[in-house]
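Engineer: Pasting a predicted model and its sequence here:
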Amino acid sequence: MSAVLPTAAFLYERVRRVIPPIEWPAFTDDIEAILALKCERKAVILAHNYQTPEIFHCVADIVGDSLALARKAMAIDADVIVLAGVHFMAETAKLLNPDKTVLISDLSAGCSLADSITAADVRLMRQRYPGVPVVTYVNTSAAVKAESDICCTSSNALAVVESLDVPRVIMLPDEYLAKNVAAKTDVEIIAWKGHCEVHERFNAEDIRELRETHPGVVVLAHPECPPEVVAEADFSGSTSAMSDYVGREKPKRVVLMTECSMSDNVAVAHPDVEFVRPCNLCPHMKRITLANIRAALEENRHVVTIDPRVATHARRAVERMLSI
C-alpha cells in the first residue's frame, strides 16, 4: 500500500456536493486516523453501496453491491478486512477469506431478511418439497447458506435460478425478489415470506406521486421492492445495476427506489443528474460509522468467526454462485 495518504481536504472535493461544509470537520480526524491504520495493519475496507458518503468515498477501498463485494473479496491482498456493511456480508467475506482477519465494527448491524429465516426453516422446506433445490439470497446467515444448494444476489438471481435447469426451485428468503424473478422465467419459484424493511415500504402510489411532482423523472427500483413497484418503474436492478444505468443513460432527473445513501453515493459521480430522494434509511447500515470503523482497526474488534463445519457447506453454496 502507498505510504502517501490523501489529505482530508483532497477527499472533501469528492463529496462536497453531498456533505455540507459545516459537517465535514466532524469527519476529518476519524478519516485521517483510518487511512493511517489501514497502512499500519495492511487492512482494506469493503463498503456496501448503502454506506454514507464519508465512508463510501473517503475510506473504502472496494465498494459495490453484495455480488461485487463477494467477488472482489476473493482477490484481496491484505491481512485484515473491515466490512462496512451488515453482518451477513462480513460472514460472506470470511467464508471467501478464511485465513484473513475479518472485522465488523458493530455486531448489531443485522438485516431483516437474514433475521426472517433460520437453518431449521430451510430443513423444513426441504422436507416439504423433497428434491427441489434451494436457492438462497446472500442476505442470510452462514448457517442458512450452509443448508442451501446455491446462493444468489439481486444481480444474478435470474441467472442462478435458470442455471439449475429444473422445473421449480425454492428461493429464500425475500418474497418480493422471488416474485420479481418468477415474472421473468418459466421456472416455478416457491418463495419464503421474508422482506427487506427498507424496500417493502415503497408502493406503486409513491411512484405515481413522484411522476406528478417531478415531471420526466426516471424511476429505478430495487428488485427487493414489491412487484407492483417494479411494474411501475422504468428499470429494476441491483444497486450496481442502478448505478450503471445512471452512468449509461444519463437521465436528467432520476429517483432510486432503495436506501437513502445510495443516491448520495451515485450523485457524487454524476453532477449533471438531478436526484430525487424518497428517503428510506436502513437502520442496520447506519450503525456503521467512521468512529466505529476506526475503533475496529485500533482494537481489532469485532472479529468474525464461523463454525468450520458450517463454513465448509456455506462456502460451497457461495462459490457455486460465483462460478456462474
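Structural biologist: Everything's here; your move. Values in this document were obtained by computation on a predicted structure and should not be read as measured data.

Engineer: From here on, just use CA atoms for contacts and neighbour counts.
Structural biologist: Will do.

Engineer: Tell me how many other residues crowd residue 209.
Structural biologist: Residue 209: 11 surrounding residues under other Cα atoms under 10 Å.

Engineer: Secondary structure element holding residue 265?
Structural biologist: Using DSSP states H and E, residue 265 sits in helix 260-269.

Engineer: Next secondary structure element downstream of that helix?
Structural biologist: That would be, after helix 260-269 and using DSSP H and E, strand 274-276.

Engineer: got the contact list for that following strand?
Structural biologist: Residues from elsewhere that reach strand 274-276 (Cα atoms under 8 Å, 6 or more residues apart in numbering): 252-256, 263, 267.

Engineer: try it against this one:
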Amino acid sequence: MKNDLKDKILKLKKDKGAIILAHYYQRPEIQDIADAVGDSYYLSKIAKDCSENIIVFCGVKFMAESAKILSPEKTVLLPAFDAGCPMADMANPNDILTLKDKHPNAKVVCYINSSAEVKAVSDVCCTSSNAVNIINNLQEDEIIFLPDKNLGEYVQQQVRNKKIILWNGFCITHKKVSAEEILKAKKLHPGIKVLVHPECEKSVRELADFLGSTGQIINFVNNSTDKKFLICTEEGVLHKIKLKNKDKEFYIPNGGMTCINMKKTYLNNVYESLLNMEYAIEIDENIRKKAYKALINMHELGGK
C-alpha cells in the first residue's frame, strides 16, 4: 500500500512538473520520496533556484513561507496545513518594533524559524549554520536576536565583540533533553560522542563534543572515525545518518526528541496536496517584499 502511494506521488509529481522538498526532521518515507532533503538554509536555496513552478514543501509553515517569499511566482504547497512551529509563534512584529525603539542602533536578526510577518520587520534572517557568520558580517555592534534564546546565547559566545539582545523564545523539542541525561549516557557508553544542536539549553551545550546545525551534525558523523554518538536534535536526522553509517551506533536522549509538527506530514498528505493543489501558501505582497529583503540578506551575508 505504501509503495503504491509512493508510485502515485512520483507520477503526479512528474505530470505536474513539481519538486518535493523535505526537512531532515520529516518521516523517513517522506524523505525517501523527496527530490531534496536538507536543513532550512539548504532547502531555502533549492526553493529559490529550482526551475520547477510547483514546490511541495514537507516541513512546517515558516519553511514553506520562506520559499514563497523568495519565489512569489511559484506555487508553494504545504501538505500538512496545521504544521506550525511553537517557537516561531513566540515572536510577534509589534513587540519586535517596541524593542527596536528601545535599541535604535541595533540590527534585528531573526532565526529563519520565524513567521513572514516577523521576517518583514527584521533586517536579516539566519539559520543555526550561518548565524555566527552573519552577525560577524554586520557592521553594527548591537544585535537584537530572535526568537531562540538558546541559539542567541550560543552566538554570543562566538561573537564576543558585539552585544546580543536576546528574545525569550525556545524550541520545545530541543528543550526536552537535560544535562542529566547526557551525563547518564556518557556513563553508560564510555567514549560516546555527544552531538548537540545550539537550540538546546546551555547546560546541555556545555557537555557537547560538537555543537552545530542539523546539517553540520550529519556531516560530523559522516566524517568521523568514532563509532558511538548521542544525537541531541530531532531524531528524524537519524534516517539519513544511518543510511551512510551502517557501522556506527546511535543513541538519542531518553524519551526521544520528536517534533510533533514535523511528523504531521504523511504520504497521503503529499499525495492529496499534489492531486488537489493544497494547501497553497499566500502572503500579503507588502509583507512579502519586506521579508524578502531579510532572506536575501541572509543569502548574501551567510556564506562569507
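Structural biologist: Thanks, I have it. Since we're looking at a predicted model, the values are computed, not measured.

Engineer: what's the mean deviation for the helix holding residue 265 of structure 1 versus structure 2?
Structural biologist: Following superposition, helix 260-269 of structure 1 is found to deviate from structure 2 by 1.6 Å on average (mean Cα distance after the TM-score superposition for structure 1).

Engineer: residue contacts, the aligned residue in structure 2 for residue 211 of structure 1?
Structural biologist: By TM-score structural alignment, residue 211 of structure 1 lines up with residue 186 in structure 2. The contact partners of residue 186 of structure 2, taken as Cα under 8 Å, 6+ apart, are residue 192.

Engineer: In structure 1, what residue corresponds to residue 53 of structure 2?
Structural biologist: Under the alignment by TM-score structural alignment, residue 53 of structure 2 pairs with residue 79 in structure 1.

Engineer: same check, this time on residue 137 of structure 2
Structural biologist: Counting by TM-score structural alignment, residue 137 of structure 2 lines up with residue 163 in structure 1.

Engineer: how close does that match sit to residue 156 of structure 1?
Structural biologist: For residue 163 of structure 1, the distance to residue 156 of structure 1 (Cα to Cα, to the nearest Å) stands at 10 Å.

Engineer: okay, those two: which has more neighbours?
Structural biologist: Counted by other Cα under 10 Å, residue 163 of structure 1 and residue 156 do not tie: residue 156 has more neighbours, with 18 against 11.

Engineer: ranges for the helices of the stretch 201-304 of structure 2?
Structural biologist: When assigned using DSSP state H, counting those that start in this stretch, the helices of the stretch 201-304 of structure 2 occupy the ranges 202-205, 214-223, 238-244, 267-276, 285-301.

Engineer: ok, now how distant is the nearest residue to residue 33 of structure 2 once chain neighbours are set aside from residue 239 of structure 2?
Structural biologist: Once flanking residues are discounted, residue 33 of structure 2 sits nearest to residue 6: 7.0 Å by Cα to Cα, 6 or more residues apart in numbering. Going from residue 6 of structure 2 to residue 239 of structure 2 by Cα to Cα gives 18 Å.

Engineer: How about residue 33 of structure 2?
Structural biologist: Separation of residue 33 of structure 2 from residue 239 of structure 2 (Cα to Cα): 13 Å.

Engineer: and if you look at residue 111 of structure 2?
Structural biologist: Separation of residue 111 of structure 2 from residue 239 of structure 2 (Cα to Cα): 25 Å.

Engineer: more neighbours, the two?
Structural biologist: For residue 111 of structure 2 versus residue 239, neighbours defined as other Cα under 10 Å are more numerous around residue 111 (23 against 17).

Engineer: before we move on, back to that, please work out which residues of structure 2 line up with the helix holding residue 265 of structure 1.
Structural biologist: Per TM-score structural alignment, the counterpart of helix 260-269 of structure 1 in structure 2 is residues 235-244.

Engineer: Show me what counts as buried in the helix or strand harbouring residue 183 of structure 2.
Structural biologist: Using DSSP H and E, residue 183 of structure 2 maps to helix 179-188. Neighbour counts using 16 or more other Cα atoms under 10 Å place 179, 182, 185-186 of helix 179-188 of structure 2 among the buried residues.
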